[in-house]
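**Student:** Return atomic coordinates for the entry below.
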Amino acid sequence: MSAHRALLDQVDALLEVDGPLPIVQAGDPVLRRPAARYDGQLDDARLSFLLAAMRRTMREAPGVGLAAPQVGLSLAVAVLEDGWPVDDEHARAREREPLPFRVLVNPAYTPHGTERVAFYEGCLSVHGWQAVTSRWRTVHLTGSDEHGHPLDELVHGWPARIVQHETDHLGGRLYVDQAEMRSLTGPDHALRWADPTPERAAQELGFPLA
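**Tutor:** Below you'll find the predicted structure:
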């Protein structure tokens, strides 16, 4: 069986799932392999159905982004959306603003400027855990959308964090690869660190903040 046929069969199997797609968890090799560049391997109907299924899965998880490897597909495609309510204090501290639904195809980013910011971050493929992760405050995003239209833009604040997180997935990287592991909190303690910034967590757990 050709690799292309195998991919189509894999996508078709996912699209038969009744409900949100299963999310692959850390330890699965697909999360550690650079995703294959998307070059039109899927016809328009399959791509449309896949993106809709990924969007539903992301929303119901719930999350703010989902990359194709997280549903077992080695394709450089990700969906992003952040419309979850957040109080004004958290929004200001994290530079978090609504991020309308969008698709990234073959995305790449480079830092714009030298400023980095550190906040707690989680991942649907590392279920229940969070750790403080330093990210570029502003990035230059390139790639294309699902229609093939090129992307060339600056992304700032919390949306930039989401872009970096999901693009890293497509390179076989997880946020824990660069997180401050002394800050790691499990499911029973995550809400303890629901402060706008991680300063209190840094003091109590004894880790540095950049």
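**Student:** Only C-alpha atoms from now on, for both contacts and neighbour counts.
**Tutor:** OK.
**Student:** can you give me the strands for the chain?
**Tutor:** Per DSSP state E, the chain has strands spanning 65-67, 77-82, 99-111, 116-122, 130-136, 138-144, 150-156, 179-185. These are given in chain order.
**Student:** Out of those strands, which is the most enclosed?
**Tutor:** Most buried of these, by mean neighbour count (mean count of other C-alpha atoms under 10 Å): strand 65-67, with a mean of 27.
**Student:** Please generate a structure for the following sequence too, so the two can be compared:
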Amino acid sequence: MTPVIDDAYLRQAVAAVLAAESLPAIVQAGHPVLRMPAFPFTGQLTGAELARLVQIMTETMRAAPGVGLAAPQIGIPLQLAVLEDMFEVSVENAAARSREPLELLTILNPRYTPVGSDTASHYEGCLSMSGWQAVVERPSTVDLAYDDDHGTARIRRFSGWQARIVQHESDHLAGALYIDKAVTRSLASNAQYSQHWANPGIAAAKAGLGF
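**Tutor:** Here you go, the predicted structure:
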């Protein structure tokens, strides 16, 4: 039976995650919570509950491992996400993808706005679409309006790979997955990506897959 995703569902989902003795499973594409706009955070959790949920989400993201995790990915329809990219990458990779470290960041109720018209296209994966990657074209720079975990409204500009992470996780909170924006002809299993297309850029994939 398809669950009714409402305030009661939200409260039950949060309670289950907070009470569990292990990290939550990351739900996969096809789960309805991934395909609905998450509820704005309006104080549904106490400060202690929010802090504990952020801690659990951070541990889950790092264990996966990933560079971001949105609350719907652990079954909680709340506009909350954690982001972090401290992975070591090659100089060539960092240059091609404009990839710089991103320290742990918690965002609530985020909304991003493209800055300028420049875009970048790169392969993306998703913890909720395990085993697959595809090329997504996204704005190169965005301004993100969000609330931090203390309830303070903030606006911050992100560029390069950081902007991609911000957009990917914010899209989750609007009920969108990266595949909705992907060049579907570029879709590759992780194994095929690793064997053929794991390059800093996408030129070889464009030539080999015809997109």
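**Student:** ok, the residue nearest the centre of the second structure - contacts?
**Tutor:** Closest residue to the average C-alpha location of the second structure: E169 at 2.9 Å, with C-alpha atoms, centre = their mean. By C-alpha atoms under 8 Å, 6 or more residues apart in numbering, E169 of the second structure lies in contact with G68, L69, A70, A81, L83.
**Student:** Can you add distance to L51 of the first structure and give the strands of the first structure back as a markdown table?
**Tutor:** Listed next are those as a markdown table, based on distance: least, C-alpha to C-alpha, whole Å:
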| stretch | distance to L51 of the first structure |
| --- | --- |
| strand 65-67 | 10 |
| strand 77-82 | 7 |
| strand 99-111 | 8 |
| strand 116-122 | 22 |
| strand 130-136 | 26 |
| strand 138-144 | 14 |
| strand 150-156 | 18 |
| strand 179-185 | 29 |
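**Student:** So which of those is nearest T197 of the first structure?
**Tutor:** Nearest to T197 of the first structure among those is strand 116-122 (6.3 Å), distances taken as C-alpha to C-alpha.
**Student:** ok so, going back, counterpart of the residue nearest to the centre of the second structure in the first structure?
**Tutor:** The alignment partner of E169 of the second structure in the first structure, by TM-score structural alignment, is E166.
**Student:** Which of the strands of the first structure sits closest to P29 of the first structure?
**Tutor:** Nearest of the strands of the first structure to P29 of the first structure, taken as C-alpha to C-alpha: strand 65-67 at 14.5 Å.
**Student:** That closest one vs the second structure, average offset?
**Tutor:** Strand 65-67 of the first structure differs from its equivalent in the second structure by a mean of 0.4 Å after superposition (mean C-alpha distance after the TM-score superposition for the first structure).
**Student:** what range in the second structure matches that strand?
**Tutor:** The aligned range for strand 65-67 of the first structure in the second structure is 68-70, by TM-score structural alignment.
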